[in-house]
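Trainee: What would the 3D arrangement of this be:
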Amino acid sequence: MQRLGIQTVRTSRSLLGSRLYTTAPAQEQVVPAAFKVQDHKDFDERVMNSKVPVIVDFFATWCNPCRMLTPRIETVVAEKQGKILLAKVDIDEHTDLALDYHVGSVPVLIAMKDGKVLERIVGLQDTDKLRQFVNKYAE
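Mentor: Presented below is the predicted three-dimensional model:
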C-alpha cells in the first residue's frame, strides 16, 4: 500500500474492533489526478494544453464495462501521483468530442500529450494492461 501523503490514524480498540481513519495533513494540497470534462473549452484548457500527459476516458453512464473500468483506471492513474492525469468525457454530454476523436463504442481510453493522440485502447481492460498503458506515458 502506498502512502501518497496520507496519514493513517488508529483509534483505540473498542468492542467493535479497531477502526482506521485517514486524514490528509493540513499543509498539503491535494491535486486531483482525475477530472470530468465540463465543456469543449474545459477540454482544450485541461487536456490539450496540459503540461503532463493525459489519459482521456470516453464513457457513458449506461455502459456496464465503463462502470467496471472507472475504478481500475482511476487507481492506476492515482498511483502515478500527478505524473499523468485522467480526463473523463461522458459521450452523451459531449457528443462533439466523441465524434472529434472517432469514438464509436465505449469505453475508449486515449493517451494524449501536447494535444496529440499517442495511443488508444478500446473496451474493458484488466488492471495489469491498464498499468502498462499508463506507465508508457507517465513521465
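
Trainee: all contacts plus neighbour counts: C-alpha atoms, from now on.
Mentor: Fine.

Trainee: Going by neighbour count, list what's buried in the longest helix seen in the chain.
Mentor: Among the elements of the chain assigned as helix by DSSP state H, the one spanning the most residues is helix 64-79. By neighbour count, and taking 16 or more other Cα atoms under 10 Å as the criterion, the buried residues in helix 64-79 are 66, 69, 72-74, 76-79.

Trainee: those helices in the chain, which residues are they?
Mentor: Secondary structure of the chain, counting by DSSP H: helices at 40-43, 64-79, 95-100, 127-137.

Trainee: Another for comparison:
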Amino acid sequence: MPRKSFSELIDSPGMPVLVDFFATWCGPCKTMAPILEQVAAQHQGKLRIIKIDVDKNPAVAQQYRVQSIPTLVLFSKGQPVWRQAGVVPAAQLSQVLQPFIG
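Mentor: Modelled structure (predicted):
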C-alpha cells in the first residue's frame, strides 16, 4: 500500500483531522499522548488523529510553522482551523473540537 502524502492525510472529507506535531524525546509530548488517546476514544468515527514526528518530517513542521512541541493543529476540509502549542487538557480539546465534529 503506498504511503499517503501529508496533504492526502489532512484532506479527509466530512471528518476533521487533528495533527499532533511531536518528538520522541519531548516530555510534554509524552504527557499529551494519553490525552489524545482519550479524545480519540471519545470521538471515534468523527475525528482522525495523526502524529507527525518533527525529527522525521522537518519539512511538514516547517510548512506549518511549528516552533515548539507538542503543537496540535486541527484541519477541517484540508485547511488549518485551530492550533495550540503545549499540553492541552482533554476537556479543553473536546470543547475546541465540538463545532467541527457536531
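
Trainee: hang on, the earlier thing: which bit of structure 2 covers the longest helix of structure 1?
Mentor: Taken onto structure 2 by TM-score structural alignment, helix 64-79 of structure 1 occupies residues 27-42 there.

Trainee: Look up how far V87 of structure 2 lies from the most centrally placed residue in structure 2.
Mentor: Within structure 2, one residue has its C-alpha closest to the average C-alpha position: by Cα atoms, centre = their mean, that is V19, at 1.8 Å. In this view, V19 of structure 2 and V87 of structure 2 are 13 Å apart by Cα to Cα, to the nearest Å.

Trainee: With P13 of structure 2 instead?
Mentor: Taking Cα to Cα, one finds P13 of structure 2 at 27 Å from V87 of structure 2.

Trainee: neighbour-wise, which of those two wins?
Mentor: V87 (18 against 10; other Cα atoms under 10 Å).

Trainee: residue contacts, the equivalent of that one over in structure 1?
Mentor: Counting by TM-score structural alignment, V87 of structure 2 corresponds to L124 in structure 1. The contact partners of L124 of structure 1, taken as Cα atoms under 8 Å, 6 or more residues apart in numbering, are 65-66, 68-69, 107.

Trainee: One more pass at 10 Å, please.
Mentor: Going by Cα atoms under 10 Å, 6 or more residues apart in numbering, L124 of structure 1 touches 64-70, 72, 106-109, 130.

Trainee: Between which two of these is the distance greatest?
Mentor: With Cα to Cα as the measure, no two of the contacts of L124 of structure 1 lie farther apart than N64 and L130, at 17.5 Å.

Trainee: and the closest residue to A90 of structure 2 other than its chain neighbours, how far is that from L93 of structure 2?
Mentor: What sits nearest to A90 of structure 2 in space, not counting adjacent residues and going by Cα to Cα, 6 or more residues apart in numbering, is I35, at 5.6 Å. I35 of structure 2 sits 9 Å away from L93 of structure 2 when distances are taken as Cα to Cα.

Trainee: Going along the chain, name the strands of structure 1.
Mentor: According to DSSP state E, structure 1 carries its strands in the segments 7-10, 20-23, 34-36, 54-59, 85-90, 108-113, 116-122.
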